[in-house]
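> the following block contains a protein sequence and its predicted model.
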Amino acid sequence: MKAPRIASHGRGKRERGHAALVLLLGLLALWLTILSLVHFNASWSDDAWGYLRLPLFGDPDFGATVMFEPPDDLGSPVPYLKTVRGLPGAAVAVDADGTVRVDGTAIGRVKPNALDGRRLEPVASGTVPAGHYYLHADHPDSHDSRYAEIGLVPRSRILGRAVALPDIPWLGLDGPLANPRNIHAEPGPAPPDAILPHAMLPGASR
């Protein structure tokens, strides 16, 4: 009678060990999943150090902060982070002075050149088509839908909602990783007719 009890006890220990291993692997997988959804902010046009990308079910609402894939020909290795300022059906107009209006409200101004001298064309005036969105950031140097090379973003390129992560000063997480305030050689302001380039880091957003 003793031998079966010893064997049963051994099986119980092995089963508990297997359960603990499965739990540990599950927690590790959960942590890696969460980590993969954290995007470090590499743009000084925004003050948050990072954002958590969450699933977006359905279509984004006006005012939602989202991450999206910029056009392939821009060669950006990181997603962009912008706010929805124009829904399908919104009227987009560009004034002669470069002011961009959405449904009659001025929300930004187009600059003619990038800092590297590349010519920038404004987005075409017209109506935001079905399944597309005007994505915008308030910073005057934002690279967003005001420029034709970004344009009106299709829903298929919007990756999800973005939620700003709180500052953690004791970890040094209190602002953009590539913010010029955090490096020794701070660049001067962008010329009034050029937009600043945004630094890009692996796993970052701009």
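Sure thing, it's come through. Numbers count the residues shown, from 1 in each chain.
> only C-alpha atoms from now on, for both contacts and neighbour counts.
Fine.
> skipping adjacent residues, who's closest to residue 154 in space?
residue 132 (4.2 Å; Cα to Cα, 6 or more residues apart in numbering).
> residue 149 versus that neighbour, what's the distance?
Noted for residue 132: a distance of 15 Å to residue 149, by Cα to Cα, to the nearest Å.
> try residue 51
From residue 51 to residue 149 the distance is 24 Å (Cα to Cα).
> those two - which one has more neighbours?
Using other Cα atoms under 10 Å, the more surrounded residue of residue 51 and residue 149 is residue 51, with 22 against 17.
> who are the neighbours in contact with the more buried one?
Residues in contact with residue 51 (Cα atoms under 8 Å, 6 or more residues apart in numbering) are 38, 39, 40, 41, 162, 163, 164, 165.
> and if you look at residue 87?
When contacts are counted by Cα under 8 Å, 6+ apart, residue 87 touches 61, 62, 128, 132, 133, 134.
> one more structure, for comparison:
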Amino acid sequence: MRAADRRPSAWPRLALWGGVGAVALALSSLSAFARDHALMINASPSLPYWAVWLTRGAEPQRGDIILFDPPATPLLVKHFGSEPKPFGKRVSGVPGDIVTERNRAFFVNGRLVAKAKPRSRLGEPLALGPSGTVPRGCYFVTTEHKDGFDSRYAAIGWICAPRILGVGRPIL
């Protein structure tokens, strides 16, 4: 046999480079997926789920759960600290819907969605949230929990696009 015939095959080297390319492609895809999705853990009793899959950039629809950065109001800071974790609430009102309030009960397009308490669990008076037409890019969010801190209170108000992290899907 001649020395030229004993040259190693190119296949192992091609397989190695193909594997390196596949790993790079997989890592790039995983990075793009992570930019648009997240697993969020819910520590609040206001939603009955403890794990929510977040999709960033999805357009919220009525009934969806949205996750958002709460506003830095004095009442919120007192109850949740200066850097509260994201809130998750259900979308009850979408842009163009009509929110009304009667005797601390909130209605969206005539349907009861929540009742507001007069005082917080620490005894502070709770001002009522917004009513009227839900503005473009904003949402009226609520929760079924009696102590839920949501749009029915002025300290939260409308939840508008710059504060929305994404739409959540309960998984556990």
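Here it is on my side, so go on. What you see is a predicted model, and the numbers here were worked out from it, not measured in a lab.
> returning to what we had before: so can I have CSV of the contacts of residue 51 of the first structure showing neighbour count, secondary structure and distance to residue 2 of the first structure?
Shown next, in CSV, are the contacts of residue 51 of the first structure (neighbours: other Cα atoms under 10 Å; DSSP: H, G, I helix; E, B strand; the rest coil; distance: Cα to Cα, whole Å):
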residue, neighbour count, secondary structure, distance to residue 2 of the first structure
38, 20, strand, 55
39, 25, strand, 58
40, 24, strand, 60
41, 28, strand, 63
162, 24, strand, 61
163, 17, strand, 60
164, 16, strand, 61
165, 16, coil, 58
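> among those, which one sits closest to residue 117 of the first structure?
In terms of Cα to Cα, no member of these lies closer to residue 117 of the first structure than residue 41, at 24.8 Å.
> ok, so what distance separates the closest one from residue 3 of the first structure?
Distance of residue 41 of the first structure to residue 3 of the first structure, given as Cα to Cα: 62 Å.
> quick one, what contacts the residue nearest in space to the middle of the second structure?
Centroid-nearest residue in the second structure, with Cα atoms, centre = their mean: residue 67, separated by 1.9 Å. By Cα under 8 Å, 6+ apart, the residues touching residue 67 of the second structure are 54, 86, 87, 88, 89, 164, 165, 166, 167, 168.
> ok, the nearest residue to the first one once chain neighbours are set aside to residue 59 of the second structure distance?
Sequence neighbours aside, residue 168 is the residue nearest to residue 54 of the second structure in space, at 4.4 Å (criterion: Cα to Cα, 6+ apart). Per Cα to Cα, residue 168 of the second structure is found 11 Å from residue 59 of the second structure.
> swap in residue 133 of the second structure?
In terms of Cα to Cα, residue 133 of the second structure sits 19 Å off from residue 59 of the second structure.
> which one's more surrounded, those two?
Shown here are residue 133 of the second structure and residue 59; by other Cα under 10 Å, residue 133 has more neighbours (17 against 12).
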